[in-house]
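Student: next one to model:
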Amino acid sequence: MRIGDHVHGTVTGIQPYGAFVNLAENVQGLIHISECHYGFVKDIHEYLTVGDEIDVVVLDIDEFTGKISLSLRCLEEEQVSLQPVAPQGEVHHKHYWTNRNVHEGFAPIQKRRHAWEQEALNQFVKK
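Tutor: Presented below is the predicted three-dimensional model:
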């Protein structure tokens, strides 16, 4: 068995965090609740029951422990991502990142440095 393989198995146990799947004799894997379905899964029992025969994808095989991570979600059609809803009214966002086409470097800091030094000296040096 390799990562990415599509395998067939039987659900042998369900816990709040995921479902155990028997893949072969003495080979068992786990479908984490987040890998059952796209989106939020409140109750894994809505998607799986003990005894279900299912096809899954091997996500990971831990070489040290022999644990196999499985996914049902990989076999589903990818869901369309929803765009965030904009708040009502005008909202102005400030953008603090620099423009990659403008190459100012440290020039703005260098221009202001003298004024900052004078301001600091005036605040901390006794007259």
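
Student: CA atoms for contacts and neighbours, from now on please.
Tutor: Noted.

Student: how far is the strand or helix carrying Glu119 from where the chain is centred?
Tutor: Taking DSSP states H and E as the criterion, Glu119 maps to helix 107-124. Once both centres are worked out by CA atoms, centre = their mean, to the nearest Å, helix 107-124 turns out to sit 43 Å from its chain's centre.

Student: pull out the buried positions in that helix.
Tutor: Using 16 or more other CA atoms under 10 Å as the test for burial, helix 107-124 gives no buried residues.

Student: please apply the same query to stretch 50-61.
Tutor: The neighbour-count check on stretch 50-61 (16+ other CA under 10 Å) flags Asp55, Val56, Val57, Val58, Leu59, Asp60, Ile61 as buried.

Student: is it true that the first one touches His6?
Tutor: What that stands for is Asp55. Yes: in this structure Asp55 lies within contact range of His6 using CA atoms under 8 Å: 6.7 Å.

Student: now show me the structure for the sequence below, then we'll compare the two:
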Amino acid sequence: MAIEVGAKLEGKVTGITHFGAFVDLSGGVTGLVHISEIADNYVKDVKDHLKIDDVVKVKVINVDKDGKIGLSIKQAIDRPEGHQPPPPQRERTGAGGGPGGGERFNRGGQDRGGRPFNKQSAGRPSYGKPSFEDKMSRFLKDSEERISSLKKNTEGKRGGRGAKRV
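Tutor: Here you go, the predicted model:
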């Protein structure tokens, strides 16, 4: 059986990796469903969506010259004309609603640096922990001290940029 791009087929999941799942189509022909082609929403772990021996409907999205077959589960789903999947939902937390209002998006309970944060205390000062403004003012103070120290050290030496000679 010739595999053509755009064909919708049924296959059996034969292997699961961290980057996708291998699907046996028929006659020993195997293709890969990349993790980004498993579902419309974000897939963190393939094992949350698929299991070995699951029968899935897939669409052939590409066939390489070397015989590799790219498959998609999310493109195999029949949708009405003009229907688009809803955008991923992100939970908003924090203070302020406008630009620069301290808005944060919940990414599984983590802030942008990957550190966990507490939804209940978001936007409120936490006593004992310095706020962003406190950290920023401390950084600026330290930075100015370091710059002035560097200037003092380079002015006394010859060859410093625009240094005064004594």
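
Student: TM-score of the superposition?
Tutor: For this chain pair, the superposition-based TM-score is 0.62 by TM-score structural alignment, normalised by the length of structure 1; 89 aligned residues with a CA RMSD of 2.3 Å.

Student: rewinding a little: equivalent range in structure 2 for the helix holding Glu119 of structure 1?
Tutor: The aligned range for helix 107-124 of structure 1 in structure 2 is empty, by TM-score structural alignment.

Student: who's in contact with that helix?
Tutor: The contact list for helix 107-124 of structure 1 (CA atoms under 8 Å, 6 or more residues apart in numbering) is empty.

Student: likewise for stretch 69-88 of structure 2?
Tutor: 8, 30-34, 37-42, 56-63.

Student: now, which of those residues lie within strands?
Tutor: The members of the contacts of stretch 69-88 of structure 2 that map onto strands under DSSP state E are 8, 30-34, 56-63.

Student: skipping its backbone neighbours, what lies nearest the most centrally placed residue in structure 1 in space?
Tutor: When CA atoms, centre = their mean is applied to structure 1, the residue found nearest the centroid is Ser34 (10.6 Å). Closest residue to Ser34 of structure 1 apart from its sequence neighbours, by CA to CA, 6 or more residues apart in numbering: Val41 at 6.8 Å.

Student: that neighbour maps to what in structure 2?
Tutor: Checking TM-score structural alignment: Val41 of structure 1 goes with Val43.

Student: tell me the secondary structure at Gln75 of structure 2.
Tutor: Classification of Gln75 of structure 2 by DSSP: H, G, I helix; E, B strand; the rest coil places it in coil.

Student: from Met136 of structure 2, how far off is it?
Tutor: Per CA to CA, to the nearest Å, Gln75 of structure 2 is found 47 Å from Met136 of structure 2.

Student: kindly report the same for Gly97 of structure 2.
Tutor: With distances taken as CA to CA, Gly97 of structure 2 is found 22 Å from Met136 of structure 2.

Student: do the same with His34 of structure 2
Tutor: Distance of His34 of structure 2 to Met136 of structure 2, computed by CA to CA: 42 Å.

Student: for these two, indicate the residue with more neighbours.
Tutor: With other CA atoms under 10 Å as the criterion, His34 of structure 2 and Met136 differ in neighbour count, and His34 comes out ahead with 18 against 12.
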